[in-house]
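K.L.:
I'll drop the sequence and a predicted model, then ask my questions.
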Amino acid sequence: MKKIVLASLISLLVGTLPACSTNLSSSHPHSHRTADSTQTKPGFHNGVFSNRQGTIVIKNVATIVTNDPSTTQKLCAVIFRGTFTNKTASKTQAADFFQKYLEAYPLPKSQHQKLISSNLEAQSPYDSEIAAAHISTAPHKTTHFAVAFPLKKLYSHYELVPLTTQRQHLQAGVFKAKKTPLTNSAATGTTPTTTAKSSNSSQSTSKNVLHLTIDQKKQINADFLNWAAERATVEHMAVSDWYFDHGSAGLGDWYANTPDGQVQVQNQNQPGAAAFKIHAVGGCIFYKSKDGQIGKQNLYKGSFADNYSISLDDGQPVSKYLLGDNGVVYELKTGNGSSVSSSTGFGQYDDNGQLGNYQPDQNFEISADQAAQNELQKLLTPYQ
C-alpha cells in the first residue's frame, strides 16, 4: 500500500514540474525577436552602404543643367559623387558595383521612377570622376567616383536604395538638395548646380585660382614651411617639405583627389596643366620622428627606396598638407599604424593623359586647421 501511495505521489510531482525542454525552446524565439528588434537595419547609414563586396560612401550629390552636345536642348542630370572601396580579391569598377547593388530614384514618392545611369556625354566639372567610375579599382583600394543620371527636370530630394544579391530592397539613403553656384561655370558652359552634401563633408573656402611662376611657388612654399616649423616645434613634432615624390613611373601628370576636384601636383603635359582647375603650390608633412627630432627636418635620408622608413614613425599620426593655388590647404591624415610613403595620397595619369589604373590610395580633405588656411591666404595676398 505504501508503495502504491509513494508511486502516485511521485507521479503527481512529476506532472507538476515545469517542462524544461519546452520552456527553453519557447524562450529562444522570444530572445531572438528581442535581439532582432534592436539591431540596425541593413542598408544606408550616414551616407554609407557596405556589403561583402565593397563600400560606397556618398559624399556629395550634385544636380546640373548643361548643354546636350547632340541637340540644342538643355540637359539636366543628378550626379552621385563619393568613394568606392573594393573589398574583393579582384579588380572591380565602382560603376559596376553601383549598378548591381544600388537603385536611384527622385523624390517625392508620388513621382517615383527608377533612374537610369549614363556616361553623361556633356561637358561638366565631374567628367573625370564619371570616367573614374568605369576604371577598375584594385583589391582593397579606395577611389573617387561619380555616377550620373539624366533627368527631364530637377528634384529637391533623391533616394538611393541598396539591394541584396536577391534584389531585395534595404534601408534607403535620402539626400536633400541645396543650391550652390557652380565653380568655373563659364568655362564649362553650365549653369549653377544644386548640391546635396552629407553631414561629414567639408565646405571649401576656395578663392580664385592664381597663376604663379615656379619661383613664386617655391618662395610661398618655403615661407609656409618656416611657419609650419614653428608650429611643429610647439607641438613636439617634425615637419618636412618632402610630402610628395615617386620613383620610376610613366609619363602622365601626378595628382591628388580633394573635395574640390583633382589637384595637379606634377605637370608632365599628360594631360597638362590646363586640364586641372587647381594646381599645387607646394606642401609639407607633419610627423613624429623616430629619433625624437622636432621642428624642420630633412626627411630624405638614406636612399629613395628607404623613403620615410628611416625617420618617420608611421605608428603615430601623420598629416600631409597640400597647398592649392586656389588658396585652400588640403590635408591627408594617415599613419597611426598605416604605412606611409612619399607617394601616399597621389595618383598618376597614364602615358596618353587619360585617367589610368594608378589612382590615389587615399584622398585629401579640406584642412580644419584654420591657422594654416589663414597663413596660406596671407602668403598668396601679394600675388592677387
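P.N.:
Right, received. Where do you want to start?
K.L.:
contacts, neighbours, all on C-alpha from now
P.N.:
Fine.
K.L.:
What about V234, how many residues nearby?
P.N.:
11 (other C-alpha atoms under 10 Å).
K.L.:
if I look at it, how far off is T334?
P.N.:
Distance, V234 to T334, by C-alpha to C-alpha, to the nearest Å: 21 Å.
K.L.:
same deal with I79?
P.N.:
Distance from I79 to T334, by C-alpha to C-alpha: 29 Å.
K.L.:
cool, and T180?
P.N.:
To T334, T180 is 31 Å away according to C-alpha to C-alpha.
K.L.:
who has more neighbours, the two?
P.N.:
T334 (20 against 13).
K.L.:
Can you spell out which helices and strands pack onto the helix or strand harbouring the more buried one?
P.N.:
For T334, the host element (DSSP states H and E) is strand 329-335. On a contact count with 3 or more C-alpha pairs under 8 Å, 6 or more residues apart in numbering; DSSP states H and E, strand 329-335 meets strand 317-324, strand 365-366, helix 370-380.
K.L.:
who wins for proximity to T55 among those?
P.N.:
Each of those has some distance to T55 by C-alpha to C-alpha; the shortest is strand 365-366, at 18.8 Å.
K.L.:
Which neighbouring elements make contact with that closest one?
P.N.:
The helices and strands touching strand 365-366, judged by 3+ C-alpha pairs under 8 Å, 6+ apart, are strand 329-335.
K.L.:
Now do the buried residues in the strand it packs on.
P.N.:
If you call a residue buried by 16 or more other C-alpha atoms under 10 Å, then strand 329-335 has these buried ones: 329-335.
K.L.:
And here is the other one:
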Amino acid sequence: MGFLKDLHQDLRASRAPAAGFVTIGLFWGSFAGLVPDLKAAIGASDGVFGLAMFFAALGTLAAMWLAPRIDSKLGARAMQGAALCVALAFLLPGLATTPVWFALAMLLASSGSGALDVIMNTRVSGIESDTKRSLMNLNHALFSFAYAGAALSTGLFREAGLAPFYVFLIMNLCVFFLIPMMFHKAVGFDESDTSASMKVRTGLVFFGGTIILIAFMSEQATEAWSALHLERGLGGSAAQGALGPAILGLTMGVGRMSGQFIAAHVRETIVLQIAAVVAAIGLFIAAAAESLTIAYIGFAILGVGVSVMAPMAYSAVGKRVSNQQRAVVITRISVIGYTGFFVGPPLMGGLSEMFGLATSFTAIAVILLLVSAVLAPGLRKQ
C-alpha cells in the first residue's frame, strides 16, 4: 500500500510532463506499427527508408538545441505548444507517397517531438530536485505504456484496413484531451548565464549522453524494424508484426515501473551495467529466432533491459548538476542521445540491405555491451 501511495503522489507531482510523455508514446507507437504500410506507400527499400529517417532526425537535433529557448519564451505553455506541433505534424507522414515527401513530413514530426522531449525531461528533472524523489522512470514508463497501447491498436487498425492517415488522426484526438494537462511553469533558463554552462564537466555530458544514445538507438531499432523482422523474416501477419513493438513498449513500461522502485535503493550506474547486458541478451535471442514466439521473448527481454537505461542516465546526470545548469545539461545529453536516431536508421537499413535484419539486431546487441563494460563505469567516476 505504501508503494501505491507513493506512486499516486509521484503521478500528481509530475502530471504535466507525464501527459507529454504519453503524447510522444502515442505517436511513435502508432508510427512503429505503421512502418510496413508507410514503407510500402512510398515504395522505399530498407536502405532508402533508413536514409529518410536519417534526414528526419536532423529536425530533432535542431529542435532540441532550440528547446530551452522555446521553453523560456512560451513559459507555462511550452509543452502545450510543442505537443500541438507534434500532433499536427504526425498527420503528414500518412499522406506521403514518395521518399522525399516522407522525409520532409518526418522532419517536421521529429522536430516537434524533439522539442517536447527536452522540455518535458527538463521539467521532470526540476520536479525531482524540488521533491527529492526519483520520477524519471515513472514518466518514461508512461511513455512506454502509451507506446505499447498505440502499437497494438495500430495493428488492429491495419487488420481492419484503416489507412495510416486515419490512424494518426485517431491519435490526434487522444492528444487533444491531454494538452490542457500540460500547462506547467517553466524551468528557468537564462541564455546569458554562460558561466553555469562553461562549468559543466565534459565527461559527465559525454558518458551520460552516449549511454542515452545507445539506449535510444536500441529502442529505435526495435520500434522501427521489429514489425518488418516479424512479418518479412518470420512470416507474421500485420497484427503479429505490430505485436513486436507492442511487446517492447509493454515490457519497457513494466521495467521502468520497477526502476521507479529500484532507483530508491540501487545506484544508477550499477543498474545501467546490469540492464545493458539484459538488453543485449534479448536482442541476440530476437536476431537468432526461428519462430514468432522466440522473437517475442527476445524483444520482451530487450524491453526489460533497455527500459531503465535512458531514465537512469538522465537521473544520474541530473543529480550531478546544479539547478542553474540543468536546462543546459539536459539539452546537451539529449542532443547526444538523439544522434542515436541518426546512427540507428542508416546502420539498420545498411546492414539489412547487405546481410539481413537479424545481423542488424546482432550489431546493436554488441554495441549495448559497451554500456556495461565502459560507459556506466565512466559515468560513475564523474
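P.N.:
Cool, got the structure. Remember, predicted model here, so these are calculated numbers, not experimental data.
K.L.:
Quick TM-score on the pair, please.
P.N.:
After superposition, the two chains reach a TM-score of 0.20 (TM-score structural alignment, normalised by the length of structure 2), with 134 aligned residues with a C-alpha RMSD of 7.4 Å.
K.L.:
returning to that earlier point: and the next element down the chain from the strand holding T334 of structure 1?
P.N.:
Per DSSP H and E, the first helix or strand lying C-terminal to strand 329-335 of structure 1 is strand 347-348.
K.L.:
counting contacts, what elements does that following strand pack onto?
P.N.:
Packing contacts for strand 347-348 of structure 1, counted by 3+ C-alpha pairs under 8 Å, 6+ apart, involve strand 254-258.
K.L.:
Adding distance to A238 of structure 1, write the buried residues of strand 329-335 of structure 1 out as CSV.
P.N.:
Shown next, in CSV, are the buried residues of strand 329-335 of structure 1 (distance: C-alpha to C-alpha, whole Å):
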residue, distance to A238 of structure 1
V329, 19
Y330, 19
E331, 16
L332, 16
K333, 15
T334, 15
G335, 14
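K.L.:
and of these, the nearest to V265 of structure 1?
P.N.:
Checking those against V265 of structure 1 with C-alpha to C-alpha, the nearest one is Y330 at 12.4 Å.
K.L.:
Give me the nearest residue to that closest one, chain neighbours excluded.
P.N.:
I366 (4.5 Å; C-alpha to C-alpha, 6 or more residues apart in numbering).
K.L.:
Distance of the one you found relative to N67 of structure 1?
P.N.:
Distance, I366 of structure 1 to N67 of structure 1, by C-alpha to C-alpha: 31 Å.
K.L.:
What helices and strands are in contact with the host helix or strand of I364 of structure 2?
P.N.:
Assigned by DSSP H and E, I364 of structure 2 belongs to helix 357-370. Judged by 3+ C-alpha pairs under 8 Å, 6+ apart, helix 357-370 of structure 2 is in contact with helix 202-228, helix 268-288, helix 340-355.
K.L.:
Tell me which of the ones you listed is the most buried.
P.N.:
helix 202-228 (a mean of 25; mean count of other C-alpha atoms under 10 Å).
K.L.:
can I assume I220 of structure 1 sits in a helix?
P.N.:
Yes: I220 of structure 1 forms part of a helix when assessed by DSSP: H, G, I helix; E, B strand; the rest coil.
K.L.:
what about it, how many neighbours?
P.N.:
I220 of structure 1: 19 neighbours (other C-alpha under 10 Å).
K.L.:
list the contacts for it?
P.N.:
281-282, 379-380 (C-alpha atoms under 8 Å, 6 or more residues apart in numbering).
K.L.:
Out of those, the closest to A222 of structure 1 would be?
P.N.:
Using C-alpha to C-alpha as the measure, the one of the contacts of I220 of structure 1 that approaches A222 of structure 1 most closely is G282, at 8.7 Å.
K.L.:
Test my guess that the closest one contacts D215.
P.N.:
No: when contacts are counted by C-alpha atoms under 8 Å, G282 of structure 1 is not listed as touching D215 (11.4 Å).
K.L.:
Quick check on those two: which one has the bigger neighbour count.
P.N.:
Counting neighbours by other C-alpha under 10 Å for G282 of structure 1 and for D215 shows that G282 has the greater number, 24 against 9.
K.L.:
Quick one: residues contacting that one.
P.N.:
By C-alpha under 8 Å, 6+ apart, G282 of structure 1 lies in contact with 217-218, 220-221, 322-324.
K.L.:
Could you do K218 of structure 1 as well?
P.N.:
By C-alpha under 8 Å, 6+ apart, the contact set of K218 of structure 1 is 281-282.
K.L.:
I'd like the distance between it and Y330 of structure 1.
P.N.:
Remark: distance between K218 of structure 1 and Y330 of structure 1 (C-alpha to C-alpha) = 18 Å.
K.L.:
same check, this time on K176 of structure 1
P.N.:
Applying C-alpha to C-alpha to K176 of structure 1 and Y330 of structure 1 gives a distance of 26 Å.
K.L.:
Likewise for S50 of structure 1?
P.N.:
27 Å.
K.L.:
and if you look at R81 of structure 1?
P.N.:
Going from R81 of structure 1 to Y330 of structure 1 by C-alpha to C-alpha gives 19 Å.
K.L.:
Verify the stated contact: T269 of structure 2 with A376.
P.N.:
Yes: with contact defined as C-alpha under 8 Å, T269 of structure 2 counts as touching A376 (5.3 Å).
K.L.:
Return every residue with contacts to both of those two.
P.N.:
With C-alpha under 8 Å, 6+ apart as the test, T269 of structure 2 and A376 reach no residue in common.
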